[in-house]
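Colleague: The sequence and its predicted three-dimensional model are supplied below.
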Amino acid sequence: MVHVMALVADEVGVLRRICGVYESRRYRVRSLTAGPSGHPGVLRVNLAVDESPERARRLAAQLARLIDVISVDVAEAGRAVGRELALVKVVLPAPDRRPEVLQVAQVFRARVVDVAPRSLVMELTGDTGKVDAFIRLVEEFGAVEVARTGVAAVRRGERVLAGAALDRGREESEDGAPPAVAAGAGTPGIGTGSAMEAWAAGAGAGAVAGGHGAPAGVVRATG
């Protein structure tokens, strides 16, 4: 799995436009999550894709062409920390099966958040493999209903997606992969500043590190 992480303007229709990019080009997206980034007016979007790193970087470059996209980064699973939350309800055929379910929950460090005479709702946080394994086990005890948030991810190490200028300006990323993509750069290379700084200055997502509406190029996530 490869993680594609983006900062985007919090505008109506931005998720529809992102979905349009990967659907039209048939990228295999396992999950999409979106939420506050810590910057006013900016969302963080995480795509977990079942693609090669090359295909994932191509997706990032295509996303960077969207006017709403401020900055994009790509990290393979080993270079990112990814977690998701799941709420799992188990409806038991008989109340005496509850201790068995609770034993499984204890092994996986799942937390019971609701109890009824013949059902349990448990909360579990972990990587996708852990959540999948837990669901497979509790399915043996009865009917299961699952609600999953999808994967949220951040890159390991000091490098950040836009934001503060940590080691800004190096031409190669620490892992040798192409640097993060920021919308609006005129040519491939290194931007003159962080995408978020340009956004804060009022340039807008499409004008980061270049003229408004210029072709997307490549600039790194800071750090």
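Modeller: Thanks, I have the structure now. Numbers count the residues shown, from 1 in each chain.

Colleague: C-alpha from now on. contacts and neighbour counts both.
Modeller: Fine.

Colleague: excluding its backbone neighbours, what's nearest the spatially most central residue of the chain?
Modeller: Central residue of the chain (CA atoms, centre = their mean): residue 46, 1.9 Å from the mean position. In space, and not counting its chain neighbours, residue 46 is closest to residue 5: 4.6 Å by CA to CA, 6 or more residues apart in numbering.

Colleague: does the residue nearest to the centre of the chain really touch residue 8, like I thought?
Modeller: No: using CA atoms under 8 Å, residue 46 makes no contact with residue 8, being 10.7 Å away.

Colleague: Could you list every helix and strand that the helix or strand in which the residue nearest to the centre of the chain is found packs against?
Modeller: Under the criterion of DSSP states H and E, residue 46 resides in strand 42-49. For strand 42-49, the elements it packs on are strand 2-9, strand 29-36, judged by 3 or more CA pairs under 8 Å, 6 or more residues apart in numbering; DSSP states H and E.

Colleague: what comes up buried for whatever helix or strand comes next after the first one?
Modeller: Downstream of strand 2-9, the first helix or strand assigned by DSSP H and E is helix 14-24. When burial is assessed from 16 or more other CA atoms under 10 Å, helix 14-24 yields the following buried residues: 14, 15, 18, 21, 22.

Colleague: also this one, for the comparison:
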Amino acid sequence: MTGADGSTAYVERTSDGEKFQGWHILSALLENKPGVLFRVTNLFRARNFNIESITVGSTEKTDLSRMTITFNGDERTLDQLVKQLRKLIDVVEVKVLDTNRTVYRELALIKMKAAEPTARMEIVNFASIFRANILDIGNDTITVELTGTPDKIDAFKRLVEHFGILQLARTGVSALSRGGEL
């Protein structure tokens, strides 16, 4: 798919070339102004599309922010969203990132019950295997910081659920294309 500005967006397809219904990552470069986040999310709301995750932060240019949006949908929905986003006045650039050619990560903080010494040791062992950091140990709790793909975070969560997750906070996906691509 080629945008109005001549940029190329990558759309995943199945092995037989059919439309891919699944998880997509959009990266948008936006003017760093009040109300831009509202206008972008309102576009999704108005068209009844659900955002799986959204992150926004400053970039190497102080007047621009990068927004990373993940959602589930088919190629038609993806095309429609990209076209609508490009029409917004504060949007400088929109790209669909190919997950095979993208570095993407999410951060999760997970507070679990850990009153028993054996539970604490198991959680510490799981954290070590997943290269997570122990941030806090209370009398009855342990808090872990984990960075990785959403699948990695989901796998860790499933592994420790039986201890009792008291609180969970996830940042949403941040992503950049690999190598020399901008």
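Modeller: Alright, I've got the coordinates. The shown structure was predicted, so the numbers you read here are calculated from the model rather than taken from an experiment.

Colleague: Helices of the second structure, residue ranges please.
Modeller: 36-46, 75-87, 117-129, 150-160 (DSSP state H).

Colleague: Which positions in the second structure sit opposite the strand holding residue 46 of the first structure in the alignment?
Modeller: Aligned using TM-score structural alignment, strand 42-49 of the first structure spans residues 64-71 in the second structure.

Colleague: same question, stretch 82-91 of the first structure
Modeller: Mapped onto the second structure using TM-score structural alignment, stretch 82-91 of the first structure spans residues 104-113.

Colleague: And stretch 59-71 of the first structure, by the same measure?
Modeller: For stretch 59-71 of the first structure, the aligned range in the second structure is residues 81-93, judged by TM-score structural alignment.

Colleague: what's in contact with the matching stretch?
Modeller: Contacts with stretch 81-93 of the second structure, where a contact means CA atoms under 8 Å, 6 or more residues apart in numbering, come from 3, 28-31, 36, 39-40, 43-44, 94-96.

Colleague: what do you get if the cut-off is 10 Å, keeping everything else the same?
Modeller: 3-5, 7, 9, 26-33, 35-37, 39-41, 43-44, 47, 49, 64-67, 75, 77-78, 94-96 (CA atoms under 10 Å, 6 or more residues apart in numbering).

Colleague: Off-centre distance for that stretch?
Modeller: Mean-position distance between stretch 81-93 of the second structure and its chain equals 19 Å (CA atoms, centre = their mean, to the nearest Å).

Colleague: May I see the buried residues of it?
Modeller: Using 16+ other CA under 10 Å as the test for burial, stretch 81-93 of the second structure gives 81, 82, 85, 86, 90, 91, 92, 93.

Colleague: from the residues you listed, which single one is nearest residue 160 of the second structure?
Modeller: Nearest to residue 160 of the second structure out of those is residue 81 (CA to CA; 36.3 Å).

Colleague: if we can go back for a sec, any chance of JSON lines for the buried residues of stretch 81-93 of the second structure, columns distance to residue 56 of the second structure?
Modeller: Listed next are the buried residues of stretch 81-93 of the second structure as JSON lines, based on distance: CA to CA, whole Å:
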{"residue": "81", "distance to residue 56 of the second structure": "18"}
{"residue": "82", "distance to residue 56 of the second structure": "17"}
{"residue": "85", "distance to residue 56 of the second structure": "15"}
{"residue": "86", "distance to residue 56 of the second structure": "17"}
{"residue": "90", "distance to residue 56 of the second structure": "14"}
{"residue": "91", "distance to residue 56 of the second structure": "13"}
{"residue": "92", "distance to residue 56 of the second structure": "14"}
{"residue": "93", "distance to residue 56 of the second structure": "14"}
